[in-house]
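Undergrad: Sequence plus predicted model, see below.
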Amino acid sequence: MTIRTRLTLLFTLLVATLLLVFCLSIYYFSSLHRKNEFYNRLKAEAYASVELLFGKETISPELFKLLDRNQITVLYAEEIIIYNYLNEIIYESGTDYLAVDNEILNQVRLEKEVYFKQGQREIAGIFYTDKYNRYVVFTSAIDKYGYSKQANLALILSVGWLVMVLVVFYAGRIFSFNALQPITRVIRQVAKITASNLNLRVEEGKNEDEIKQLANTFNEMLNRLEEAFRAQRSFISHASHELRTPLTAISGQIEVALLADQSVAEYKAVLTSLHEDTQDIIRLSNGLLSLAGLSTDTLLTRYTSLRLDELLWQARSELLGSHPDYTIRIRLPEMPEDDAALFINGNALLLKAVFINLMENGCKFSPKKQVKVELAFEPQAFRITFTDEGIGIVAEDLPHIFEPFFRAANVGTIPGHGIGLSLARRIIDLHQGSITIHSVLKQGTTIAIILPRHF
C-alpha cells in the first residue's frame, strides 16, 4: 500500500469517525428532545383532563369524550385513566390500551410524576390533589409523528454522512497527492543519480519543511559518497603506482641477471636487492590492507583496558629491535599517584602501531636518528607528544600531510609510501582522540596526540 493511499484512508477514517460521532450526537439529543416534548404534552393532557372532569368548572364525561375524540390536537391512540384514592377507576376514555397495576399507582403517589413505556406506548402518570380529592391520572399515547420525524432525521443523517465520507475520500486523495508531490519529485531526481554522475544533487525547494530537510540530508549523503568515490579512485591510483615501482625494479633486475653469466657474489647482490624490494612490497601491502580494514570500523569491538605508559615502552622495544641505531627517549614528567590513572580504553595493536610509526618517522627523518616522547596527564585525557630535530615539513605540505600516499616535497630518497600518518589519524579518530602536527623546516617536527580516558 502506497503512502498516498494510506494517508487517504487514515484521513477518511478520521473524518468519518468525527462525522459519525457528530451525527449520532445530533440524533441522540433530538431523541431526548422528542421524549421530553411528548412527556410534557402527556402531562398537559392529564392536568387538563382532571381539571375539566373534577375541577371547579366541570363537564360531563360523555361530553369530554366527545370533545377528546374530535379535537385537532388529540394524540395518536390516546387513552386517559383517572383513579381515586381507593384505586378505583372513575374515568376511562374507553380504548383499553393501557394496563396499570397497584405498584405503579403507589409509585405515582410517592413520586408525584412518573414517566414510563409499554412497547411503543408512552405513559405519563401524575398525582393530582385539591381540597377534597386525590387523583392519579394516567395519559398515554404513541408518538407517531415524533418517531416519524426521528426516522426521517436518521435517514438524512445517514445519507449525509455517507455523501460526506465519499467527498472526504476524494478530497483526501487530492490532498495527499499535493502533499506528496515534493517527495515524488525527489524520487524522480534520485532515480537519475548513479555512480557515474554523483555530482547531481536533489532540488531542495524554498519551503522550510521536512521535504527540504530530507533533500538536504540526501545531498549531504551524496557529498560524502562523492568524496568516498573520489578517495577510492585516488587510493587505487596511488596504490597501483606505488606497487608498480618495486615490481618494475624486481622485473628489471631479474632480466639483467638472466642476460649473462655472473659470479656468485653478483647473484647474491641481485638476490639481496630483490629481497629488499620484496620487503618493500610487503610493507606497502600491509599498509594498504590496514588502511582498507580500518575504514570498516571492524576493530571497534576489540577495545580493552590498556596501561598507556607500558604500551609506549613496548612500541619502543619493538622498534629498537629492528633498528638498534635509533634513539628513543620516553619521558613522564608527572607520574600519577594512582596507577589506575594510567589506563585507557582502546585497541592495543592499533595504538602500538601508531606509536611505532611516529617513533620511526621521528628517527627516520632526523639526522641524529632520535626522537623524544613525552606522556602528560590532563584531567580527562592523555597528551602524547613526539618531537624530533629532523628536516621538518614545508608549510604548504602541512594541510595534506595526513592524506593517504602524500609525501612532503623535501623527503628526498628517504624510503616510505605516505601511508603511516593517514593510518595514525584514522586510528586516533577511532579512539575519539585528535592528532595535530607542528613543524618548522630544517628545525624539526612535533606531533601531539590527545586520547580521552573514557569514551
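TA: Great, that's in hand.
Undergrad: use CA for all of it now, contacts and neighbours both
TA: Fine.
Undergrad: contacts for the strand or helix carrying residue 103?
TA: Taking DSSP states H and E as the criterion, residue 103 maps to helix 102-111. Residues outside helix 102-111 that contact it (Cα atoms under 8 Å, 6 or more residues apart in numbering): 87, 114, 125-127, 136.
Undergrad: I'd like the distance from that helix to the chain centre, please.
TA: Distance of helix 102-111 from the chain centroid (Cα atoms, centre = their mean, to the nearest Å) equals 67 Å.
Undergrad: now stretch 103-117
TA: Chain-centre distance of stretch 103-117: 64 Å, with Cα atoms, centre = their mean.
Undergrad: And that stretch, what's buried?
TA: By 16 or more other Cα atoms under 10 Å, the buried positions in stretch 103-117 come out as 105, 108-109, 113-115.
Undergrad: same check, this time on stretch 38-56
TA: Within stretch 38-56, the residues scored as buried using 16+ other Cα under 10 Å are 38-39, 42-43, 45-47, 49-50, 53.
Undergrad: And stretch 211-225, by the same measure?
TA: Applying a neighbour-count criterion of 16+ other Cα under 10 Å, one finds 211-212, 215-216, 218-219, 222-223 buried in stretch 211-225.
Undergrad: quick one, strands of the stretch 101-250 of the chain?
TA: Along the stretch 101-250 of the chain, counting by DSSP state E, counting those that start in this stretch, strands occupy 113-118, 121-129, 134-141.
Undergrad: I'd like these as CSV, with distance to residue 260 appended.
TA: Listed next are these as CSV, based on distance: least, Cα to Cα, whole Å:
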stretch, distance to residue 260
strand 113-118, 128
strand 121-129, 130
strand 134-141, 134
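Undergrad: another one to put next to it:
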Amino acid sequence: MTVRSRLTLISSFTFGVVFALVAFVVYYTFVITSERIIFSDLQKTGLLSAMFYLEEDELSTREHNRIRVDFEAEIQQTDVKVYDRSGRLRYGNGQLREAATPAMLQRIRDEGRVRFKTAGYYYYGLHYPDNQGDFVVVVAADHSFFAAQRNQLLLTMGVALAIGLLLIFLLSYVLSRIAYRPISSVIRQVNQLQAHNLERALTLPRTKDELHELIETFNGLLLRLSENFVIQKNFINYVSHEFKTPLASITGNLEVFAQRDRTPTEYKKVSETVLTEVSQLEHILNNLMILAGLRTDSQGSATYRIDELLWDVMDRIFERWPEAKPLVGLDISVADADRLVVKGYRNQLQMAVYNVIDNAVKYAQGKPVAITLAESDGALRLTVQDHGPGIPPTELQLVHQPFYRGSNVGNTKGSGIGLSLAVLICKQNGVAFSLASDACGTQVMFTFRQL
C-alpha cells in the first residue's frame, strides 16, 4: 500500500470514527432531552387534570373555566385517567383503552410521583390526596411522533456520514497527491543519480518542513559519498602510479639479471637496487596504514626537541631538493633551549613537518620558502610560508582529503597524500594545524604545546 493510499484511508477512518462519536453524543443528548421534555409536559398535564377533575368544588366558576381551557389544550394527544383509592377509574378522556394495573397504582401511591415508559407510551403517575378522597392521576402520551423524529435523526446522520466519508476520501486523495508531489520529485531525482554525478544535490522544496530537513540531510550524505568516491578514485590512481614504478624497476632488473650469470659485484648492485625499491614500497604502505589509522609509531610518545626534529627534516629536504638550498630560509627565534622540548610521536611528527616543507619547496616554483620557529602565547609555532600559486579558495577544505590535488598544480608530480597525512598526524598528537592560502602563496602553521 502506498503512502498516499494509507494517508487517504487513515483520514477517512479518522473522520468516520470522530463523526460516529459526535453523532452518538448528539443522538443520546436528543433522546435524553426529548424524554425529559415529554415527562415535564406529562407532569404539567397530570396536575391540570387533577385540578380540573378534583378541585371543581373548591374553585370558582371563572378559575375552573380557565383551568378547563388549559386542560383541553394540553390533552389533545394525551390520555388522562383518575383512579380512586379502590383502583376504580373515576375520570378520564378515554384515549387509551389500557388501564393501569393495581401494582402500578400502588407504586404511585408509595412514591408520590412516578415516570416510566412501555413499548409504545410514556407514563406519568401522580398521587393526589383530596377532600373527596385519595386519588391517583395517570397521564400517558404516545411516543410514535418522538420515534419518528428519532428515526429521522438517525437517517439524517447516516446520510451525512456517508456523504462526509465520500467527500473526505476524495479530499484526502487530492491533498495526498499534492503533499506527495515533493516526494515524487525526490524519487525521480534519486533514480537519476549515478556514481559519476553524486555531487549533484537534490532540489530543496520551498517549504521549511521535515521534508526540507530530510532532503538537506540527504544532500549532505550525497556530498560525503561523492567525496568518498573521489578519494577512492584518487587512491586507486595513487596506488597504481606509486607501485607501478618500483615494481617495474624490480621486475626489469630481475629479468635482465636472470638472462646470464653475474659477478658478485653485479649481484650486489642489483640487490641494492631491489632493496631500494622495496624500501620505497614499504614507505608507501606505511603512509597508507597511518592514513587509515591501522598503524602507530612503534617508538611511542616521548619528549624531544623540536629544533632537532626540524634540522633532521631540513637534511632530508636538501638531500631531495639540493637546488632549493639557497631558497629555503630557516629562522629559530627561541633563546632558551629548554623551551624547545615538546612531547609526542617524534617519527610521525617528523613525517608531517617533512610533508609540509616538501610541498612548499615543490610548489614554490623556484621562489623563496620561509620557515620560522618562535614562541607565542606559551606555545611553539612552526610556520612554513611559500610564495607559490596558492590554493584556490574553493579548494581549501578539499585539500585535507586524502589523494586530493589542487586544480592549479599543473604538471607538478604528487600523490595528494602528504597534506592529509600531516593533518591526521597533528590531530593524533594534539598539535594544532592551520592552513591559509591566497594568490601570493600558502602558509601552514603547527602549534606545539610546551612542557
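TA: Cool, the structure landed. All of these numbers come straight from a predicted model, not from anything done at the bench.
Undergrad: TM-score for these two?
TA: Between these two chains, after superposing, the TM-score reads 0.67 (TM-score structural alignment, normalised by the length of the second structure); 385 aligned residues with a Cα RMSD of 4.9 Å.
Undergrad: Farthest-apart pair in the contacts of helix 102-111 of the first structure, please.
TA: In the contacts of helix 102-111 of the first structure, two members sit farther apart than any others by Cα to Cα. They are 87 and 114, at 16.5 Å.
Undergrad: Residue 2 is in contact with residue 173 of the second structure, correct?
TA: No. Counting by Cα atoms under 8 Å, residue 173 of the second structure stays clear of residue 2, with 11.7 Å between them.
Undergrad: Among the two, which residue is more densely surrounded?
TA: residue 173 (20 against 7; other Cα atoms under 10 Å).
Undergrad: Quick check: the more buried one vs residue 20 of the second structure, distance?
TA: In this view, residue 173 of the second structure and residue 20 of the second structure are 21 Å apart by Cα to Cα, to the nearest Å.
Undergrad: again with residue 136 of the second structure
TA: According to Cα to Cα, residue 136 of the second structure and residue 20 of the second structure sit 44 Å apart.
Undergrad: Between those two, tell me which one has more neighbours.
TA: More crowded of residue 136 of the second structure and residue 20, by other Cα under 10 Å: residue 136, with 27 against 15.
Undergrad: Could you report the separation of that one from residue 160 of the second structure?
TA: Here the criterion is Cα to Cα. By it, residue 136 of the second structure lies 46 Å from residue 160 of the second structure.
Undergrad: Can you tell me which of the strands of the stretch 101-250 of the first structure is most buried?
TA: Highest mean neighbour count of the strands of the stretch 101-250 of the first structure: strand 134-141, a mean of 24 (counted as mean count of other Cα atoms under 10 Å).
Undergrad: residue contacts, residue 146 of the first structure?
TA: residue 34.
Undergrad: buried stuff in stretch 142-157 of the second structure?
TA: Judged by neighbour count using 16+ other Cα under 10 Å, the buried positions of stretch 142-157 of the second structure are 142-143, 150, 153, 157.
Undergrad: ok, back up a step: of all the strands of the stretch 101-250 of the first structure, which one comes closest to residue 238 of the first structure?
TA: Here strand 113-118 is closest among the strands of the stretch 101-250 of the first structure (Cα to Cα), at 97.7 Å.
Undergrad: okay, the angle between that closest one and helix 102-111?
TA: 150 degrees (axes from the mean of the first three to the mean of the last three Cα atoms, to 10 degrees).
Undergrad: got the angle for strand 113-118 of the first structure vs strand 121-129?
TA: 160 degrees.
Undergrad: Not counting strand 113-118 of the first structure itself, show me its contacts.
TA: Strand 113-118 of the first structure has contacts (Cα under 8 Å, 6+ apart) with 39, 107-108, 122-127.
Undergrad: if you set the cut-off to 6 Å instead, what comes out?
TA: 108, 123-126 (Cα atoms under 6 Å, 6 or more residues apart in numbering).
Undergrad: and what of stretch 438-455 of the first structure?
TA: 344, 380-394, 433-437.
Undergrad: Which positions within it qualify as buried?
TA: For stretch 438-455 of the first structure, by 16+ other Cα under 10 Å, it's 439, 444-453.
Undergrad: How far away from the center of its chain is that stretch?
TA: 40 Å.
Undergrad: so where do the helices sit in the second structure?
TA: Per DSSP state H, the second structure carries helices over the ranges 3-54, 61-74, 102-111, 144-191, 210-257, 264-291, 306-320, 346-363, 418-429.
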